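Undergrad: Sequence isn't available, so here's the structure alone:
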C-alpha cells in the first residue's frame, strides 16, 4: 500500500508518500488544479507500480470537499477527511513545542492514515444529487445566519438613536422587507414622525399585508410618540448606518427566497426526499438541511447509534475513577444540530408520540433544550430505520415501544 499525507492550501498541496513500513518515499509540493493532480497520479504510479490497485492508496487530507478531493475519489483512492483537531492531537506525539510546518503536517497526515486508518472515516460516497442539495442547503442556511447577524447590528444601531422604530415596526417584524423600506424612507425620528398614513399604507399594500389600514394607523401613532433625541449630526450618522444595514437585509431577503426555490427543487428530486418528508416536524427546508449533512451513502452509518453520534444528539459518558458524568456533545456539526432542533420542536405539534416522549423527559425535571435534544436523538434513530428499510414514517410503529410502556404503567 501507499500512504499519502496531503496538507492543502488555496493554491497548492504539500504531499508526502510513505510505504507500509513508514519509510518516506517522496515529498513534493503540487499546484492546485489539473496539472497538480496529474503529477500526483504520476508520483503514485512511479512508486506503486502498474500493478498497484487504486484502493491500495490511502490519502489523508483535512477537508472532504472541493474539486481536488473529488478527483482523488474519482481515481479510486481511499480518501480520509481528517478533522484538523484530530490531526493537531496526533502531532503532539512528535513533540510538545507546538512547532508547525506544511511538510510536517503532510508527514503527520500520512502517518495517521498508515497507523490509525481503522479509526478514521473515509469520505462518504454521496451521490451527485446529495452533493447538490448540500451546496444549496448550506448556502441558504448561511444566508439566514448572516441575516440574523445583520439584524442584530441594525437593532443595536436603532437602540442608540431611534428606539421608537423597534416598537413601531414590531408588528411587521423588522427583518421584513416592508418594515425595512419604511425605515429607509424615514430613518430618523424627525422624518419618521412626518410619514403619512397613506405613505405607510402604500408600502404595506405592495407587500400584500392584511389589515393595512389598522397597521398603518398603529405604526404612524408609534412613530409620533415623543422620544429622547440626540444631536442632529449624530442622528444623521446613525441613520446612514441603519439605512446601509436595512438595504443589506433587503438583499439578503431576496437571495434567501431565491435559494429557497433551489433548495426545494434539488431536494424534491432526490429519491430519499419522500422518506424525509414523512417524518414529523420535517419540512422541505429542514429535510434538505438534514439530508445535506447526513449524506446519502448507505454504507456510511453502520447503525442508528453511529448516525446519532455524528448528529451530536447522543450524550457523552465521562467516567474516570469515582467520577461518572453524562454530558451533551458540544463538538458537533452545528448545521445539522440546528436543523434537528427545529425538527424536534415542530414535531411536538404534529406527532402524539413525540409529544408524549418530550413530556416524559420534562416530567423527569429535564430542561427544555435537553428534552428537545433527547427527542431529536430519538427522531434520528427513527430516520435511520426508515432509510435502512426504505419505508415511510409510521406513527404507531415509531412509538410502539414507548406506548406499550405507558399502557403498562
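TA: Structure's in. What do you need? Just so we're clear, the structure is a prediction, and the values are computed from it rather than from any experiment.

Undergrad: CA atoms for contacts and neighbours, from now on please.
TA: OK.

Undergrad: I figured residue 341 hits residue 373, correct?
TA: Yes: between residue 341 and residue 373 there is a contact at 6.8 Å, judged by CA atoms under 8 Å.

Undergrad: List the buried residues in the helix or strand containing residue 239.
TA: Taking DSSP states H and E as the criterion, residue 239 maps to helix 232-268. Applying a neighbour-count criterion of 16 or more other CA atoms under 10 Å, one finds 235, 238-239, 241-243, 245-247, 249-250, 252-253, 256, 259-260, 262-264, 266-268 buried in helix 232-268.

Undergrad: What helices and strands are in contact with that helix?
TA: Using 3 or more CA pairs under 8 Å, 6 or more residues apart in numbering; DSSP states H and E as the contact criterion, the secondary-structure elements in contact with helix 232-268 are helix 128-161, helix 177-185, helix 284-294.

Undergrad: got the angle between that helix and helix 177-185?
TA: With axes from the mean of the first three to the mean of the last three CA atoms, to 10 degrees as the basis, helix 232-268 and helix 177-185 are set at 160 degrees to each other.

Undergrad: Do a quick rundown of the strands in this protein.
TA: With DSSP state E as the criterion, the chain has strands at 2-8, 12-18, 24-31, 57-61, 78-81, 316-320, 323-327.

Undergrad: just so I know, which of the ones you listed lies nearest residue 388?
TA: strand 78-81 (24.2 Å; CA to CA).

Undergrad: mind checking how far that closest one is from the chain centre?
TA: Going by CA atoms, centre = their mean, to the nearest Å, the spacing between the C-alpha centre of strand 78-81 and its chain's C-alpha centre is 22 Å.

Undergrad: Mind giving me the packing neighbours of that strand?
TA: For strand 78-81, the packing partners by 3+ CA pairs under 8 Å, 6+ apart come out as strand 57-61, helix 67-74.

Undergrad: Go through the ones you listed and pick out the most buried.
TA: strand 57-61 (a mean of 26; mean count of other CA atoms under 10 Å).

Undergrad: the inter-axis angle of it versus helix 67-74?
TA: Going by the same axes, to 10 degrees, strand 57-61 makes 160 degrees with helix 67-74.

Undergrad: Against that first model, consider the following:
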C-alpha cells in the first residue's frame, strides 16, 4: 500500500448505517460518527475528508453490505482496501477494552490501515466481470445447498420406508432416470404397481445403457421387503414432489453454469485456469473470485497460507516439534483447491504425486492436501505469467514428486 495517504478511513459497514472513523498519519481522529448507507451520505463524507489529503478507505466486508461504499469510493477517485474479519478480531485484542461496538471496530480498521498496511487486502479495481460472476457463483452455491438438502430428504424418506430400495436409488438420486421414476411413480407402492415394462419405458430414454438393469435392481429391492412401514402412504405423495423440485434445481444449476462459463470466457485468466487438470468452470470461477489479483501474493507460499494449505510449524523446547494442518485460511478457496486436486487424480502426474504420498504413509485426505499444496505452486506461476498449464511427457512422471 502507498504510504502517501493523508486520511485512513475505517468503515464498519452495516445494512442501514455504517460507522466511520478517520485518522491522520499521526493517529489524530478527523471523523468519528455513524452515516447512512446512501450514496449522498458517503459522498459527503469523502468530500469532507478529501481536504486533509489522499484517502485510503478500508472496509470489513467488500461485498454484500459493503458494495455501495466500495463503489462510491471508487467513483470519487479514492483508494479502497479490505481488512479480513479474522485479522480484525485479532487486532481488536491489542486495543484497550473488551467492548464490541461499531465505533470500536471502525477505529480498529482505521488504525490497522495506518500502522499495519501489510494486513490489508486489495479490492479488485472495478472488475465488472468478477462482480457479476460473484453474484452468479453465490446463487449457484445456494442452489447446491438446496440440491443437497432435497437429495438427503429423498434418501431419508426411502431409508425410513424401504431401506433396500434406498440402497438402489439413493446413490443415483440425482440421475435424470431416477428422478423421472420417482416423480411419475412415487415410492415402492407406485413403482411396483407400474410394472417392469412401464418402468423401462420411463427410464430408458434417460438411461439407455443402464435403464433395464436399473429396473431389475428396483424389483429385486422391492421383493426383499414385504412389510409396509407406517408412513409409506404419505411418502408416496411426497416423493414425486421432492423429485420434481430436485429436477428443477439441477436444471437451474445447469443454466447458471452456462452463464458462468460465458462470463469466464470474457476474463483473460479463464483459459489459463481451465487448462489445469481438475479445474472446471465452477472451480475456476471460485478461484478467480477468492484470489482476485495474484500480485497480492508475492509467492506461492503466500497464496497457500491464505488458502489454509501451508503447514504450521509448532515448536516448544524439546517436547513439541512438528508441522500441523492449519485451522484458518480462506475456506472457500481451500475447498476449491482440495476438490480440484481430487478431480485431477485422473491426470498421470497428479496421480503419481498422490501415490507417492500414500506410499509415505499419509492417509487419503492428507495426501490430497499435499497434492493441492503442490498444485498451488503451479497455479500461482500460471496466473502470474498468464501461461496455460504445460503437460509434462510421460517419461517425466518419475520427477513428479
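TA: Nice, thanks for sending it over. In this text, all values refer to a predicted model and were calculated from it rather than measured experimentally.

Undergrad: TM-score for the pair, please.
TA: Their TM-score after superposition, calculated using TM-score structural alignment, normalised by the length of the second structure, is reported as 0.86; 392 aligned residues with a CA RMSD of 2.9 Å.

Undergrad: re earlier: columns distance to residue 380 of the first structure on top of the strands of the first structure, output as JSON lines?
TA: Conversion of these to JSON lines gives the following (distance: least, CA to CA, whole Å):
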{"stretch": "strand 2-8", "distance to residue 380 of the first structure": "34"}
{"stretch": "strand 12-18", "distance to residue 380 of the first structure": "37"}
{"stretch": "strand 24-31", "distance to residue 380 of the first structure": "41"}
{"stretch": "strand 57-61", "distance to residue 380 of the first structure": "29"}
{"stretch": "strand 78-81", "distance to residue 380 of the first structure": "23"}
{"stretch": "strand 316-320", "distance to residue 380 of the first structure": "16"}
{"stretch": "strand 323-327", "distance to residue 380 of the first structure": "18"}
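
Undergrad: closest one to residue 386 of the first structure among the ones you listed?
TA: When these are compared (using CA to CA), the closest one is strand 316-320, at 25.1 Å.

Undergrad: That closest one vs the second structure, average distance?
TA: Compared with the second structure after the fit, strand 316-320 of the first structure shows a mean deviation of 2.3 Å (mean CA distance after the TM-score superposition for the first structure).

Undergrad: among the helices and strands packed on helix 232-268 of the first structure, which is nearest residue 56 of the first structure?
TA: When these are ranked by proximity to residue 56 of the first structure, the top entry is helix 128-161, at 24.5 Å, counting by CA to CA.

Undergrad: and that closest one, how far from the second structure on average?
TA: Distance for helix 128-161 of the first structure, averaged over aligned residues: 2.8 Å (mean CA distance after the TM-score superposition for the first structure).

Undergrad: From the opening residue of stretch 73-85 of the first structure to its closing one, how far?
TA: Start to finish, the residues bounding stretch 73-85 of the first structure are 23 Å apart (CA to CA, to the nearest Å).

Undergrad: just stretch 162-180 of the second structure next, same as before
TA: Between the opening and closing residues of stretch 162-180 of the second structure we find a distance of 19 Å, counting by CA to CA.

Undergrad: Just give me how far it sits from the chain centre.
TA: So, by CA atoms, centre = their mean, the centroid of stretch 162-180 of the second structure is 28 Å from its chain's centroid.

Undergrad: Next: stretch 228-238 of the second structure.
TA: On the basis of CA atoms, centre = their mean, stretch 228-238 of the second structure is displaced by 37 Å from the centre of the chain it belongs to.

Undergrad: For it, which outside residues touch it?
TA: Outside stretch 228-238 of the second structure, the residues that touch it by CA atoms under 8 Å, 6 or more residues apart in numbering are 157, 160, 161, 162, 186, 187, 188, 189, 190.

Undergrad: Can you give me every residue that contacts residue 4 of the first structure?
TA: Counting by CA under 8 Å, 6+ apart, residue 4 of the first structure has contacts 15, 16, 17, 18, 57, 58, 59, 60, 106, 109, 110, 113.

Undergrad: Which two among those are spaced furthest apart?
TA: Using CA to CA, the pair of these lying farthest apart is 57 and 106, separated by 15.4 Å.

Undergrad: For the equivalent of residue 369 of the second structure over in the first structure, give its distance to residue 380 of the first structure.
TA: The alignment partner of residue 369 of the second structure in the first structure, by TM-score structural alignment, is residue 373. Look at residue 373 of the first structure and residue 380 of the first structure: by CA to CA, they are 10 Å apart.

Undergrad: ok so, going back, of the contacts of stretch 228-238 of the second structure, just the buried ones, PyMOL syntax please.
TA: In PyMOL, a selection of the buried entries from these looks like this (16+ other CA under 10 Å):
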select buried, resi 157+161+162+186+187+188+190
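
Undergrad: most tightly surrounded among the helices and strands packed on helix 232-268 of the first structure?
TA: Taking mean count of other CA under 10 Å as the contact definition, the stretch among those with the greatest mean neighbour count is helix 284-294, which reaches a mean of 23.

Undergrad: returning to what we had before: I'd like to know which of the strands of the first structure lies nearest to residue 224 of the first structure.
TA: strand 323-327 (51.6 Å).

Undergrad: ok, and what's touching the closest one?
TA: With CA under 8 Å, 6+ apart as the test, strand 323-327 of the first structure has contacts from 315, 316, 317, 318, 319.

Undergrad: re earlier: just curious, which of the contacts of residue 4 of the first structure is nearest to residue 211 of the first structure?
TA: Compare each of these with residue 211 of the first structure using CA to CA and the shortest gap goes to residue 60, at 60.2 Å.
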